Every structure is written in structure tokens, then in C-alpha cells.
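S.K.: Quick one: sequence and predicted model below, then my questions.
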Amino acid sequence: MTYFKTFIAAALATTTVAGTAYAEELRMSWWGGDSRHEATQAALQVCGEALGHTIKPEFTGWSGHFEKVATQLAGGTEADIMQINWPWLPIFSENGDGFADLRDFSDTIDLSQWSDEELDASSRNGALNGLPASVSGRIFFFNKTTFDKAGLAIPTTFEELMAAGPVFAEKLGDNYYPLEGIGLDASLLIQMIVTQQTGRSFINPETNAVQWSQDELQAGIDMYQAMVDNHVIKGWPERAAQGNIALHENADWTSGQIAGSYQWDTTFFKISDPLAEGQELVPAGLLRVAGAQNDGVYRKPSMVFSISANSPNQQAAAEVLNCLLTQPEGIAAMGSARGVPSSDVAAAQLLADGGIQQIQVDAQNMVMSANAPAISPFNEDPDVRAGIEDTLELFAYGELDSTEASEEILMLVNEALEDK
């Protein structure tokens, strides 16, 4: 995959808005918070004026948005343009015909602004069902201030991270840890480890079949437990005893006592802004285990823009999408409301204009340049996630050993995938 390109003048050389269809009245739906709502409405206004179309905004918060879209699609009342969560693609478009094939509009939408891998990840059965608004991936972030205090450099390998645990305990105290990881963070950390060790992702995105053996999964769980035993990660029961507190609200994190996290690159400011004055958080990319076959990066479109398969105004909708994602006026209005844009020209424009900061670009580069096999949208299936995380919690509390936990996870995930 091509990663975020250094800003050069050529990247900003865009074509003018193409000749448009007759003026149409369109609808666009999305979820988000106030900043995303404001930016998207502003972008629809400028693109509508440039193209001669009217676009009615329909926006909500995250809660209930899946149910809303599902109901609309079932009744054929969905908006012309929709922001769709990437894992919903196989649910709403099993065979690729649930949304319009955007390759049919390649003379209108500048698809060259996305890599082949990004477009393939948003395709179903060969049909391009959505354009990635942004791509997100998991990398390590470390508190440089705390590592400096411990007399350690930022880890570059898993071996160095493992060695940091005892040093933290000896030099800083028992409540200092190089990393945190329970729940989803623990699940994805184990998946990174096993992907590196085996060279295969958990679920094959082509066949929807689990690709790991019980022994391979058990080895990843055992390595996670070794991190707990080695004072690298605070144990699940101890962390849970603090309450269901988000990382950025956890006093141990904001004070620097927890000095690292395996997080989405797009969360940088969310987790760095609450740090106490003088604390410096830095992105560190992926750490490889010994004998790793790849970086094990867990990378996915965070969301995509799709066009309704039932829309009578698909050409006009394609013109609007092109404006929002590849044209200067749309890019400027949308800004970074959905993270660092996947569109190369949009990312270059925002970096040049100060709409995104260099450290966001650095973190995104780490995600995009890392290598690993593609992941399946079914990794994000609620039943798949629950099967992994609930079982890992039982393991962490000593109710299952690693053999039993790996067997239980595979059984539950295979059950969840049976009807997919």
C-alpha cells in the first residue's frame, strides 16, 4: 500500500470540478459528534453550490445509527450518499450489490487518489461499495517522559518492551507499567502477535474461515500472560478494579504511571491531550516479536462513503463525493473531521494548510507502511469480538487456562462465522 505522501506541489494539482448533471436534490447521512456535523454540513454547502445540487444533511450520534441505516435499506428509504462503518459492508452488501459500484463512476470520481489496497478493502465481490474516508490502524504509543525517567529508550522490539517491565518496577515503583491492555486492546495485541508469528491474519477475508490453529492462538495468549507476569502490563483484575474508565480519563495514564498503549493512530490527540503538563507522548509504530514474518498491523478503513444502489441520482451523488474528497473546496471544508484523509490529494492539502499536524502524519505513515495480510470485516462482528474478549477475561481471572481459552475462542468464533 502506498502510504501518506510527503507534500509536494504536484499532489495538489487537481482538476476542476467536472461538468455536472442537471441540478438534483440529494440526501446524505452520517454519524458523529458536533465537529463532524459542522464540517460535513459546510462541505455539503460548498460542494452543492459548486455543482448546482442541493444536499440535505441527515446526521445522528453513533448510538442507533446502525439500526437506522438497516431499517432504511430494508425499506428502500436510505439516503443517496451514506457514511458506512467498514464492518457493515458484508452485512448490507453480502454479494456486492447492496450499494452502487463506484467503479462505474470512474470518469467522475478520481479513484487514483486511493491505493489499490484501500479500494480492495472497500469492495465486495469485485464491486467498489465505498470510498475510504480515512484508514486507521493500531500502533504503539509511549510516554517518552516516563521512559526517560526510567533511564530507558523507547522500545523498538517486543524483547525491549518485555525487558522494560522489571526496570519500571525497580526504578519507578510497582504502580508504573510500560503498557496497558485489557478488553479490546488485549484482543488486538494478541492478534498482532499471532499474525506476526504465523504470517496469517485471524480470519481469511476471502473465505471467512479462521486461519489459526489452537496451538498458534495459545502461544499468543501465553505471550500476553508473560507480559502481565513480567510487569509490562497491569493485570486485568487490577485494572478492572479501577472501574470502567476510558484510557484518556485514567489518572494512571494522565500522570504517566502507565507509559504506553496499543491504540488506533487516529486517537493520538484524544489520549495525549489529557496528559499532565510536561508529559510527551510519541508514536512508536509496530514492535516485532522474535521470528516475526510481518509487522502484524491491524489496518482497516475507519469508515467509507457509499452511494445507494436504489438512488435515482447516482451520477449527481458521485459528483458530490468527488468534490468532498478530491476537490479543494470540499477538502478544506471537511478538514480532519474523520481523521487523516485517505485521499492523497486531501491529505496533502490539509498538511500544507495546517489542517492536520505532522505528528498525525507520522503516526499514519507508521500504519500505512507496515506490512501484514489483509483482515476480514468479520473481525469486527459483535459475536466474534464478544467470543474473544469474554473468553480472555475468564482467562485473566484464572477461570480458564490458555489451552482452554484458545479452544473456547476458536469454538465461539467458528460458531459466529457459520452463517456469514
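M.R.: The structure has been received and is ready for your questions.
S.K.: going forward, measure contacts between C-alpha atoms and count neighbours the same way
M.R.: OK.
S.K.: how about the strands of the stretch 201-350 of the chain, start to end?
M.R.: For the stretch 201-350 of the chain, strands defined by DSSP state E, counting those that start in this stretch occupy the ranges 260-264, 281-285, 299-307.
S.K.: Put this next to the first one:
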Amino acid sequence: MKMKWVGVWCSVALFSILALSGCGGTTNDNNSQGASGKPGDKVTLRFSWWGSDDRHKATLAALDKYMELNPNIKVEAEYGGFDGYEQKLKTQLAGGTAPDLIQVDQPWLFDISQQGDVFVDLNTLKDTVDLTQFDNKFLADYSTVNNKLLGLPTGIIGMVFYYNKDLFTKYGIPEDTKWDWDNLLVYGKKVHDQSNGKDVLMNIDPNLATELVRYYVMQKTGNQFVKDDYTLGFDKTVAVEAMNYIKKYLDAGVIQPFEESTAFSNKIEQNPKWFKGEIGFTMNFTSNIPVMKKDITFATDVTASVIAKDAKRTAVDTRPAQIFAINKNSKNVKESAKLMNWLLNDKDAATILGDVRGTPASNSSLKVLTDAGKIEPSIAKGTEIALKTSGGPLNGISSNAELGKIRLDNIQKLAYKKATPEQAADELIKNMNAKLKELKSSQ
């Protein structure tokens, strides 16, 4: 079993894998010294991340081990939830108060890099960070901007359907179903009608609904949602089709009403219907499986997310779980690089951290966990499925936060019946084109 996973991982890796200048002076300390410049001086590093309690506990334990091995290093941990993290980080980078080592969500790299040169190019630290443990193509696709390697992936994640096996059995839904846009409607309506609305096939909150729209558009056209030249990768006809599917799902009770799901965006584990077993599946990243399965009593498994029968590309997301990046304004770049390298590549670190950041992207850490049988089976299976169905990397401009807000506002108007599919499509195109014109002119 272990050898099979390693083999699959390696074969998939062959084809798919796996600013601000800061206020004040930049001290790129590439010597094994503290800020005072003397070897062995006490060095304090700030390290920030977001995550679940399990991730916090594991990361804190790893940092304790690192400080035990390196008595001259003190690591100050700055951690919390995902909400608000991005804006706080951007504010810190703008004000020159950002931590030394920073966990960054990969889609943010494009926006942050447009603001200035804020992260260290890790190509300049090859003597400290072992880049050979990572797939070169994966680093080029997901961590490199303007030929600079801005960070290293903590793990590999992919978007899958994480499903309730018991609910599938209850309603006679074959577990080997290849989900497309039409059978989602058929089975979703069946679940809703037979349960009189008590059960629901899909947990799709407003944020995930915007992803469904993106999936539909990319599968239909084969294009990026937004092309590299800042033009849309779709026309009104395709946009209306996508909106119609979302409306059908909402009207037929295929997905949980937004009035109920909005409060649990990005945290399905807190959704009462989920842990009561009243939801068939959610679309989510594999790294969130440990949190989603906590405290539930029903059996679960993973399968591929929705892919049109005639899809020109799958649009399925596979990307780094997160990125570890080094603040270019850090006074201890070298020591930050050493900590990064240890967290990502060291055997002790791999054993302590496990898969709290998804399937490790580092070959050495992946081997440690695989040999020890410490990778959650659902995460391993889900990552394998996502890699096999991957739509390739999403380009930077499609991940722009301001464009994402336009998509979210648009899908909410549709859901709350303030716009028809045609009106929603018109407004989406109009508002996105206006924002793209603004973004392009600022380059």
C-alpha cells in the first residue's frame, strides 16, 4: 500500500506537480549570525501562520524542538484563524512590521508581488535551503513570480468531493459516480424530495459557488477565467449557462440555502447539518479533511469533483497547501531560511508536523511519513485523485482578490433573487471588465 502511493506520487509528479520595499532598510543577513553580526548571538524570529488547533499544536511542538536543537534561536509564534489573515499580512508588509517567516496562501502571491518586492528570492539561498527536495516544475508553476522563487510549498493539496458514505447508501447514490453538472441536479433533487428538504446533497457556500462558476466557465471554454492579457476567458452565453446551473441547484434544493451556509463559509465542520450527517458532500481541499472528519459519526470517502462530460479542461485545483516565504525586510534572513528548511525537509520536523499542512511537497518529508504510515488515507487518496484530474495552475490574475469579490457579490445577488441569470451574467462581465481595465492600467 505504501509503495503504491509512492509510485503513484512519483508518476504523477512527472507531468503535473508535484511591494513594497518595506519601511526602513533591508538587512539581508546571509551569514550565520544574529542581528548584532556576532556568531552565536541570541536571535529572535517571528513566524506567522493560520490553521486549525491541530496545526497550531503540531507547529508549536516543532518549534519547541527546533529551539531545543538551536539554543541561540527564539521563535515567536503568531498564529490564529484564516479570517482576516490576508489583510493583516498586507498591512504588516506595507508598514514594515511583518514577521520574518510567513505562511502565505499561494493565490495571494500574484497580488502581493504586484505591490512590491517583499519576499526573498530563495534562489539566492540555495546554500541554506535544499531546493532539490521539491519538483522544479511545481516550484515554477506555483511559487515563482517574475523569475523569482518567492517561497516553498508546505504541502500539496487538491480540490475534491468529500462525501458522506452513509447518506449515499441511504439514497442509493453509487459511490463510483462520475459527477457532472447534470447528475448533480438529478441526485440532488432526489435527496431533497425524499427527505422533504431535511437532507441536502451538496454543501456549497457562496464562496464555493463562485468556484463552481469558475469551474463551469473553464471547463466549457478551456481558457483561464481571466486571460493573461487581462481579458475575460468567456462570453455572456457561457456565463448565463453557469448562472443557470447555480440557480437550478438552489431552486431544487440541491445545495444548502445560502441563508444557512453563509455563516459557515470556510468552516463546514461547524455546520450543524454536516456533523448531523444531513449533507451528502462538500467541495473542499484535501488538507481540510482532518478538520472536516473531526467529531462526525458517519463514514466518509473522497471522489473527484464535478467535471463536465465534454470539458476542454477540468479546472480542478491542485496547488500548494500554503507557501512559506521570508520577509525581505527581515534582519535575520539566513536564520529564517534555516528554520524554513528544517520545517520542510527535516526528518524530526516531518514526524512532528505530519500532514497538518496536507501531503508534504518535500520528497524527504513525504518519504518519512509514507514509510511510517502517517499520512491520513483520505488525504493521500484525495491528493492522488486531484492530481490525476488536475486542470493545471490557475494564472495569477484569475486569483485577484478584487475580482473574487465581484464574483462573490454577483453570485449572492443571483442566490437572493435580486438578479436573473442573464442579469447576473451581464453584471459580472461589466464589473469584471471595469476592474480589469483598472488593474491593467496600474501595471
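M.R.: Right, received. Where do you want to start? The structure presented is a predicted model; accordingly, all values stated were derived computationally and were not measured.
S.K.: one step back: adding mean neighbour count and distance to residue 326 of structure 1, write the strands of the stretch 201-350 of structure 1 out as CSV.
M.R.: Shown next, in CSV, are the strands of the stretch 201-350 of structure 1 (neighbours: other Cα atoms under 10 Å; distance: least, Cα to Cα, whole Å):
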stretch, mean neighbour count, distance to residue 326 of structure 1
strand 260-264, 23, 25
strand 281-285, 21, 28
strand 299-307, 23, 13
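S.K.: mind putting these in TSV, distance to residue 396 of structure 1 included?
M.R.: Shown next, in TSV, are these (distance: least, Cα to Cα, whole Å):
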stretch	distance to residue 396 of structure 1
strand 260-264	18
strand 281-285	26
strand 299-307	26
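S.K.: quick one: which of those strands is nearest residue 204 of structure 1?
M.R.: Closest of those to residue 204 of structure 1 is strand 299-307, at 14.3 Å (criterion: Cα to Cα).
S.K.: In structure 2, point out the residues matching that closest one.
M.R.: Counting by TM-score structural alignment, strand 299-307 of structure 1 falls onto residues 318-326 of structure 2.
S.K.: Quick one: end-to-end distance for the matching stretch.
M.R.: Stretch 318-326 of structure 2 has its terminal residues 23 Å apart, counting by Cα to Cα, to the nearest Å.
S.K.: do stretch 118-131 of structure 1 as well
M.R.: This stretch, stretch 118-131 of structure 1, spans 8 Å end to end (Cα to Cα).
S.K.: what's the answer for stretch 195-213 of structure 1, then?
M.R.: For stretch 195-213 of structure 1, the first-to-last residue distance is 12 Å (Cα to Cα).
S.K.: Which positions in that stretch come out as buried?
M.R.: Neighbour counts over stretch 195-213 of structure 1 (16 or more other Cα atoms under 10 Å) mark 195-205, 208-212 as buried.
S.K.: any idea where the strands of the stretch 1-150 of structure 2 begin and end?
M.R.: For the stretch 1-150 of structure 2, applying DSSP E, counting those that start in this stretch gives strands covering 43-50, 73-80, 101-104, 144-145, 148-149.
S.K.: Format these as JSON lines; extra columns: mean neighbour count and distance to residue 251 of structure 2.
M.R.: Shown next, in JSON lines, are the strands of the stretch 1-150 of structure 2 (neighbours: other Cα under 10 Å; distance: least, Cα to Cα, whole Å):
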{"stretch": "strand 43-50", "mean neighbour count": "19", "distance to residue 251 of structure 2": "36"}
{"stretch": "strand 73-80", "mean neighbour count": "17", "distance to residue 251 of structure 2": "37"}
{"stretch": "strand 101-104", "mean neighbour count": "24", "distance to residue 251 of structure 2": "37"}
{"stretch": "strand 144-145", "mean neighbour count": "18", "distance to residue 251 of structure 2": "42"}
{"stretch": "strand 148-149", "mean neighbour count": "18", "distance to residue 251 of structure 2": "46"}
